[in-house]
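>>> Compute the structure for the input listed below.
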Amino acid sequence: MEMVLHKANTRGHANHGWLDSWHSFSFGAYYDPNRLHFGALRVLNDDTVVGGAGFGKHPHDNMEIISIPLEGELEHGDSLGNVQVIKKGDVQVMSAGTGVVHSEKNRSQLLPVRFLQIWVFPNQKGVTPRYDQQNFKDEALHNQLATIVAPMGSGQGVQIHQEAWFSLGKLDAGLELEYPLKKDGNGVYAFLIEGDVTINDIVLNRRDGLGLTATNPLRIKANMTSELLLIEVPV
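Okay, the predicted model is just below:
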């Protein structure tokens, strides 16, 4: 087993007033040569945007961008003509492909919005840009690791141009389960949104990240009520 452990307080941090952002990997002004990416996983940002603020129009290309709201409502607009609101329970994907311009803003003028923004390198460049979102009910996530993101054509979750799978679970204290890899040779980056879990004898606390390669399956135990995101990607 090969491992990288990213404790929550070792992440990069930028507070712009309107945006408070924690970076699991190098991003913006935060640069760590040892934390450039985990295989095809390039960015995992833990963002809080204050009421009435947001990201203005800006471009992306050749990147799979996934947003997972944790609290509040995030309003999305893009050059494809999509105007959508996403909230906790929703998962949004934007395949930037040949190029897309989008904006994201807090729908509320008063309450913050918190969300994870995740970038994955695609397995092909120059694809036609696309947008998708899907809602996942709590019961679908309860005490299991539900697939929320999967490769194009898989028919599971929202789909991206990569042999990658995201699994999300809301686990009761004491639950033990295993996660078998979907594809040989992939690695898994575990991000603990809330709670306390043990994965392969390694304890994770709230907002810790753990990358594992050359191990299958993952053995998981929830030490308390927890919300866990697994990101399986080619390494």
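>>> going forward, measure contacts and count neighbours with C-alpha atoms only.
Will do.
>>> Can you give me the neighbour number for D47?
19 (other Cα atoms under 10 Å).
>>> Could you find the closest non-adjacent residue to it?
Excluding the flanking residues, the one nearest D47 by Cα to Cα, 6 or more residues apart in numbering is S21, at 4.5 Å.
>>> what's that neighbour in contact with, if anything?
13-15, 45-48 (Cα atoms under 8 Å, 6 or more residues apart in numbering).
>>> which ones are touching K57?
With Cα under 8 Å, 6+ apart, K57 has these contacts: 101-104.
>>> tell me which element it is part of?
strand 54-60 (DSSP states H and E).
>>> buried sites along that strand?
In terms of neighbour count (16 or more other Cα atoms under 10 Å), strand 54-60 has its buried residues at 54, 60.
>>> ok, D132 - contacts?
Listed by Cα under 8 Å, 6+ apart, the contact partners of D132 are 92-94, 158-159.
>>> which non-adjacent residue is nearest Q117?
Of all residues not flanking Q117 in the chain, S67 sits nearest, at 4.6 Å (Cα to Cα, 6+ apart).
>>> To compare against the first, here's the next sequence to fold:
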Amino acid sequence: MDENRACPRCRAVRGPGESFCSACGFKIQSTPQEQRDRFDRLRSISVKQGQLRKIRTGRGWILAVSVLTLLGGLFFYFVAKSETERQIRDAESRIAGATPEQRAEFDANMKKATGMTWDEAVRHDRGRVAGLLAMNLVLAAVYFGLYLWARSQPFPAALIALLVYLAVLVLNAILDPNMLAQGWLVKIFVIVGLGSAVSAAYQHRKLQEAP
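Got it, this is the predicted structure:
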């Protein structure tokens, strides 16, 4: 009989890690090896729980980006739509009293300058505003999909979310450099948050792959 596994009182064999004898109830002191094993298990559990908390926070960042994209898209849509319609009304008020000949001349000059007639320009501007809304809705849906995917695959979901966000920032900066400075503090927070989500998910993956 292994003396380290025997109860000091009744000599019954105890199971690994048992703190009390199953036969007589005597409290048994763990062996040094069992204490080390227990400490390692508790430390491993603590590390995994910490990583899971970070992953949940990272998923929260992805969801936050989805909500911000949706709300921001709706806000800019209504602002851009209001401004576009105001400009259209102002322009139409100036040409409202024009004769058919004057209107035809106006369209000809405008087409020569912009490549579009007045009606085509109106449809173009309204379509651009609607397209901006559609793009933001699609992006919000993409981020929300990544948020859901992060439940099972946190690392690729967080990485793709970060890359998509950076790609959108770069594209906006190319189209309008002034947009890069707009809301820069929020953008930095989002990048840091998504970056931490990627880091936490990567560390979690390494822990899962560890033997």
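>>> now what about the TM-score between them?
The TM-score (TM-score structural alignment, normalised by the length of the second structure) is 0.19; 68 aligned residues with a Cα RMSD of 5.5 Å.
>>> For the contacts of S21 of the first structure, please prepare TSV with the additional fields secondary structure and distance to I231 of the first structure.
Shown next, in TSV, are those (DSSP: H, G, I helix; E, B strand; the rest coil; distance: Cα to Cα, whole Å):
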residue	secondary structure	distance to I231 of the first structure
H13	strand	22
A14	strand	24
N15	strand	26
N45	strand	14
D46	strand	15
D47	strand	18
T48	strand	21
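>>> among these, which ones are buried?
13-14, 45-48.
>>> Distance to G56 of the first structure added to the residues you listed, as TSV?
Formatted as TSV, those follow (distance: Cα to Cα, whole Å):
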residue	distance to G56 of the first structure
H13	21
A14	18
N45	17
D46	18
D47	15
T48	15
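>>> so which two of those are the farthest from each other?
Greatest spacing in these, by Cα to Cα: H13 and T48 (11.6 Å).
>>> Spell out which residues are contacts of both of those two.
20-21.
>>> Count the neighbours of F155 of the second structure for me.
Neighbours around F155 of the second structure, by other Cα under 10 Å: 23.
>>> and what of L229 of the first structure?
Using other Cα under 10 Å, L229 of the first structure is surrounded by 22 other residues.
>>> Would you agree it is in contact with L171?
No. Using Cα atoms under 8 Å, L229 of the first structure makes no contact with L171, being 11.0 Å away.
>>> check contacts around I191 of the second structure.
162, 165-166.
>>> Name the residues of the helix or strand harbouring it that are buried.
Using DSSP H and E, I191 of the second structure sits in helix 184-209. Residues of helix 184-209 of the second structure classed as buried by neighbour count (16+ other Cα under 10 Å): 187, 190-191, 193-204.
>>> now stretch 121-138 of the second structure
121-122, 125-126, 128-129, 133, 136-137.
>>> Output those residues as TSV; include the columns secondary structure and distance to Q87 of the second structure.
Shown next, in TSV, are these (three-state DSSP; distance: Cα to Cα, whole Å):
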residue	secondary structure	distance to Q87 of the second structure
A121	helix	12
V122	helix	10
D125	helix	10
R126	helix	11
R128	helix	14
V129	helix	13
L133	helix	19
N136	helix	23
L137	helix	25
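>>> those helices in the second structure, which residues are they?
Taking DSSP state H as the test, the helices found in the second structure are 32-95, 100-114, 118-149, 154-175, 184-209.
>>> For the first structure, just list every one of the helices.
Counting by DSSP H, the first structure has these helices, from start to end: 138-141.
>>> what sits against K87 of the first structure?
Applying Cα under 8 Å, 6+ apart, the residues contacting K87 of the first structure are 69-74.
>>> which of those residues sit farthest apart?
Top of the distance list for those (Cα to Cα): L70 and L74, 10.1 Å.
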